[in-house]
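Participant: From the sequence below, what's the structure:
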Amino acid sequence: MLEKKEAQYEKVVLVGLITREQPEEKLEEYMDELEFLAYTAGAEVVMRFTQRMEKPDSKFFVGSGKLLEIKEFIDEHEIDTVIFDDELTPSQLKNIEKVVEKKIIDRTQLILDIFAQRAQTSYARTQVELAQYQYLLPRLTRMWTHLERQRGGIGMRGPGETEIETDRRIIRDRITLLKEKLKSIDKQMATQRKNRGALIRVALVGYTNVGKSTLMNVLSKSDVFAEDKLFATLDTTVRKVVIGNLPFLLTDTVGFIRKLPTQLVESFKSTLDEVREADLLVHVVDISHESFKDHIDSVNQILDEIESKDKPTVLVFNKIDNFSYVKKDEDDLTEVRHENISLEEWKRTWMAKSEHPTLFISATEKENMEDLRKTIYEEVKKLHVTRFPYNDFLFEYFEEETED
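Facilitator: Predicted structure coming up:
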C-alpha cells in the first residue's frame, strides 16, 4: 500500500532593491506582498535579501557581490527557487541563472503562475495562457535550457513541456490563435451583457484579498469561492440581487495588485470590461491592512487607465473586526495596547469624509451590512430613476407599502 505524501512547499528566497524611486519603507511593503504571493503559489519563504542601489544592475539586477552572497546561502540551505520582486530582463534572467544554478523567477512570472493555478473556466485559462506566452516569447532561449534541467513547480505551470520543442514562429502562431479565440469569446460575452436586459449593473472592485468574494456571498446569498490568499477569484461571477423591491446585477471581478503585469491587463480585457460597463462601482478596501491607502491609490490608477474612475462609487472599508492600532498612555512606561475602533468612531475618521458614500463593515461578521444594503439600494435607485424616469412613482408606491 502506497503511503500518502504530504504536500511539499518549495523553499524560496526573495530579492528586492532599495532605490531612489523605491525607498526602504516601500520595498518592505512590496516584499511583504511578494511573500504572500509566494505563499499563495505554494512556497515557503526562508530568507529575504535586499540591497541599496541607484538603479538595478543591468547584468545581475543586484550587485555581483550580493548575488554571490545569495548563491552561498541557497547552496547552504538547499533553496529551490529565487524570486525577484521586479520583472527581470531576458539577459538578467540568463546571467543570474548561470551564477546561481537554481530556478529564477520574477514577480511577473510568479503572478502568472498563481493565475495559472486559479483559472477555472476555459476563458480564464485562455487569458492566462496568452499572458504566459507573451511573457515567454522574448525569454524563449533561456526558458528552453532552464526547462531541460528543471520541470514543474512554481513558475512552470501553464503552456507545458512542449515549449522545449517549439520555436518562436510556433509561439507567435499560438499567440495569434489565442487572441482570435479571445476575440470570439469577447463577442459572446458582450452579447451576454446586452442580453442581461435593462438591470443596473454593480461591480465589486478592489485590491486582491480585500474580501470582495465574501461580500458577494453575503449580498447575493450565493456560494462564490473565497479564500485568504491572493487572487482567490479569477473568473468573473455575476449574480442577480434584490434589495427591497429593486433588482440589480452584482459582479465580482478579479482583484487588482501593484506592479500588475502588462500581459495580464491586456489578456484580462474582457474581465475589465465588466468594470467598464458597470453603472455603479463598490470599491472594497481592507482597512486592517497597513498599506490600505496605497491599495486605494493602486485601484484608482487602474480604474483611471480603463476609463472607469469617474463612475458613481460606494467606498466600503471592510474587515473592521481585524483592525487594531497602537495606543500609548501618557506614561511612556505603560505597555503598548491594541484597541479596536467602534462604528461611531469610524464615522468620525478622515476616511468617512470621502467624496463618495462611505461605509465601514465586516463581511465575515456581517457587521453594518444593513447600512451597506440601504446605501447600495439608494445609489441603484438613483441610477434606475435616471434611466427609467416613468418608474419613479413605483418606487414611492412600494416604499409606502413597505412602511405600512
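Participant: C-alpha only now, for contacts and for neighbours.
Facilitator: Fine.
Participant: residue boundaries of the helices in this protein?
Facilitator: For the chain, the helices defined by DSSP state H cover 24-41, 64-76, 90-100, 107-118, 122-136, 140-149, 168-195, 212-220, 262-267, 269-276, 292-305, 343-346, 369-387, 392-403.
Participant: Next one: Glu87 from Lys11, what distance?
Facilitator: Here the criterion is Cα to Cα, to the nearest Å. By it, Glu87 lies 20 Å from Lys11.
Participant: related to what we said a few turns ago, packed most tightly, which of the helices of the chain would that be?
Facilitator: For those, the largest average neighbour count (mean count of other Cα atoms under 10 Å) is found in helix 107-118, namely a mean of 23.
Participant: which helices and strands does that one pack with?
Facilitator: Judged by 3 or more Cα pairs under 8 Å, 6 or more residues apart in numbering; DSSP states H and E, helix 107-118 is in contact with helix 24-41, strand 81-84, helix 122-136.
Participant: want to put them side by side, so please do this one too:
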Amino acid sequence: MQEPGMSMMRAILVKRNEPRSEDEKNELQMNELRELAGAAGYEIIGELTQTRHPDRKYHLGRGKVEELAQIVADLRPDKVIFHNPLTTMQIYNISETCRCETIDKFQLILEIFATRATTHRSKLQVELARLEYELPRARAVISLLKKDERPGFMGLGGYEDSYAQDVKNRMIRIRKELETIQKDNETLRAHRHSRGFSLVALAGYTNAGKSTLFNALVDEAVESKDMLFTTLLPTTRSLNVQGRDVLLTDTVGFIEDLPHWMVDAFRSTLDEIFLADVVLLVVDSSEPLELIRKKLLVCHETMWDQLQDVGIVTVFNKMDMISEEELQERMLSLGYLAPDPVAVSARTGMGFDELKASIHDLLPEWKRITLSFPMSEEAMSLVAWIFEEGVVHSVNYEDGISIDLEARDKIINKAISLVKTLS
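Facilitator: As a prediction, the model looks like this:
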C-alpha cells in the first residue's frame, strides 16, 4: 500500500472476454480485477475490454492494442493491468506498442502478496511464487533481452544464460527452508493435539469476512479490511467452544483461477486448513446468489480433495445485511455446496451460539466418565486439575467426591490412575 504523502499509482485495466461468455460472469471478473488493483494501491483511471479469441502476438487484436496505446498516451498511467494471463512475448509486445509497463492479474496478486508479507515464512512463500511464475518465462525473457539489449525490461535486471538454473537452485533452497518451518509447525500442531486442543480453521473466498469473524469470535484485533488478501500469514488464537478449548486459525483467502504455482508456494499456509479437525467455510451471504455459488465452487476446487475426512461448517456471514427470506433462499439453493450451514453476523455476534454448537458437534469425540473418591487435600488438587484439563458436567461433595467429567483419552486414563492412588 501507499506510504503517507505518496501519490497513488495509476492504472488502466484491460480484459479480453471469451466469445459466447456470459455478461454477468465477465462483469464479476472485471470487478474482481478492480478490487485487486485497489488492494495493490492503484487508482483506476481507465478500462478497456474486447470480446474475441486470444491473439498470439498481442492477446487482444492489433487494432484494440493500438486503441489502448492511444488511451495510454492520453491518460499516462503507471501500468496497464490485464485480467487475462499473458505470455512473456505478449507482455513485451503490448509494452512496446503502448510504451507502458504491462502486467497480468497474477503479477498483480504477487505485488499484493509482496506488500503484505511481514514474516520470514510469508516472504519466502511470496518469493517462491514469484520464481514459480518466472521460471517458464525465463528463456523467453533472455531471448528478448539479447535481441533488443534492454537490460531493464520488466524490471528484471540483466539476464545471463544461467538465469533459469539460478532460479531453479533458489527455488530448491526456499522449498527446503519452508519444509523445515513446516516440520516445526507440525511438531507444534502435534503438541497442541496432545494437550487436548482441537484445530479449527477459517477458510473461504478472499474478502468473505473471515478476519472479521475471527476477531469477533476470539475478541482480538487482527487486521480486517474490505480488501482482498489482508491475511497472508495464518493467525491462531484459543477459543472456548461449549467448555472445550480449540485453536482457531485465520487463513489466506481463495480466488478464482488461482494457478497451481501459487497454490504450491502457499502449500504450508493451506496446510493449516487441510490438517484441521473442523473447517469453517465462510461466505458473504449478502452477495448475489450466483456469485456465492461461483465462489463456493472455487473454494471446493481448491481444497475438496484434501478434506474428505474433515468436518465442514458453511458459515453464511453478514446475515444482518439481508432479509430472512433472502437468507433462507440462499441457504436452500446452495445446500449441495454448503454442508452444515449456519448463519451469523460477525459484526453483531448474531448466530455465534449456533456456530459454536455446530463446531462442537464436529470436534473429535471425548469420553465421558464419573469418578468417585474420598475427600482429602490431594483429592481437591485432582479436582482442580480435572477442571483445567477437561469439561466438568457436575461435581458432588456428599460422602466424598463424585465428578462427572468429559475429556480426551489421555486425561481420562490419567484421572483413573490418580483416583486409584487416593482410594
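Participant: what's the TM between chain one and chain two?
Facilitator: TM-score of the superposed chains, computed with TM-score structural alignment, normalised by the length of the first structure, equals 0.82; 364 aligned residues with a Cα RMSD of 2.8 Å.
Participant: still on that earlier bit, could you export the helices of the first structure as JSON lines, including distance to Val285 of the first structure?
Facilitator: What follows is the helices of the first structure, written out as JSON lines (distance: least, Cα to Cα, whole Å):
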{"stretch": "helix 24-41", "distance to Val285 of the first structure": "16"}
{"stretch": "helix 64-76", "distance to Val285 of the first structure": "36"}
{"stretch": "helix 90-100", "distance to Val285 of the first structure": "35"}
{"stretch": "helix 107-118", "distance to Val285 of the first structure": "21"}
{"stretch": "helix 122-136", "distance to Val285 of the first structure": "25"}
{"stretch": "helix 140-149", "distance to Val285 of the first structure": "38"}
{"stretch": "helix 168-195", "distance to Val285 of the first structure": "27"}
{"stretch": "helix 212-220", "distance to Val285 of the first structure": "9"}
{"stretch": "helix 262-267", "distance to Val285 of the first structure": "21"}
{"stretch": "helix 269-276", "distance to Val285 of the first structure": "16"}
{"stretch": "helix 292-305", "distance to Val285 of the first structure": "7"}
{"stretch": "helix 343-346", "distance to Val285 of the first structure": "14"}
{"stretch": "helix 369-387", "distance to Val285 of the first structure": "14"}
{"stretch": "helix 392-403", "distance to Val285 of the first structure": "31"}
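Participant: among the ones you listed, which is nearest Leu17 of the first structure?
Facilitator: helix 24-41 (7.1 Å; Cα to Cα).
Participant: Tell me which other helices or strands the closest one touches.
Facilitator: Where contact means 3+ Cα pairs under 8 Å, 6+ apart, helix 24-41 of the first structure is packed against strand 10-18, strand 43-52, helix 107-118.
Participant: Now do the second one: everything it contacts.
Facilitator: For strand 43-52 of the first structure, contacts defined as Cα atoms under 8 Å, 6 or more residues apart in numbering pick out 9-19, 35, 38-39, 62, 66, 70, 154.
Participant: sorry, back to before: turn the helices and strands packed on helix 107-118 of the first structure into a markdown table, including distance to Glu274 of the first structure.
Facilitator: Supplementary listing: these in a markdown table, determined by distance: least, Cα to Cα, whole Å:
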| stretch | distance to Glu274 of the first structure |
| --- | --- |
| helix 24-41 | 25 |
| strand 81-84 | 32 |
| helix 122-136 | 14 |
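Participant: Quick one: residues contacting the alignment partner in the second structure of Val82 of the first structure.
Facilitator: Alignment note: Val82 of the first structure maps to Val80 in the second structure; criterion TM-score structural alignment. Counting by Cα under 8 Å, 6+ apart, Val80 of the second structure makes contact with 11-14, 100-103.
Participant: picking up where we left off before, list only buried entries from the contacts of strand 43-52 of the first structure.
Facilitator: Neighbour-count burial (16 or more other Cα atoms under 10 Å) applied to the contacts of strand 43-52 of the first structure gives 10-19, 35, 38-39, 62, 70, 154.
Participant: quick revisit: quick check, nearest of the contacts of Val80 of the second structure to Asn207 of the second structure?
Facilitator: Leu13 (20.6 Å).
Participant: from memory that closest one sits against Ile81, does it?
Facilitator: Yes - between Leu13 of the second structure and Ile81 there is a contact at 4.9 Å, judged by Cα atoms under 8 Å.
Participant: Distance across stretch 283-297 of the second structure, terminal residue to terminal residue?
Facilitator: 11 Å.
Participant: So which residues lie in contact with it, not counting its own?
Facilitator: Contacts for stretch 283-297 of the second structure (Cα under 8 Å, 6+ apart): 28, 204-205, 208-209, 255-256, 314-319, 321-322, 327, 330, 334, 337-338.
Participant: which among the residues you listed end up buried?
Facilitator: For the contacts of stretch 283-297 of the second structure, buried by 16+ other Cα under 10 Å: 204-205, 208-209, 255-256, 314-319, 327, 330, 334, 338.
Participant: Give the equivalent position in the first structure for Arg244 of the second structure.
Facilitator: By TM-score structural alignment, Arg244 of the second structure lines up with Leu246.
Participant: now do Ala265 of the second structure
Facilitator: Under the alignment (TM-score structural alignment), Ala265 of the second structure maps onto Ser267.
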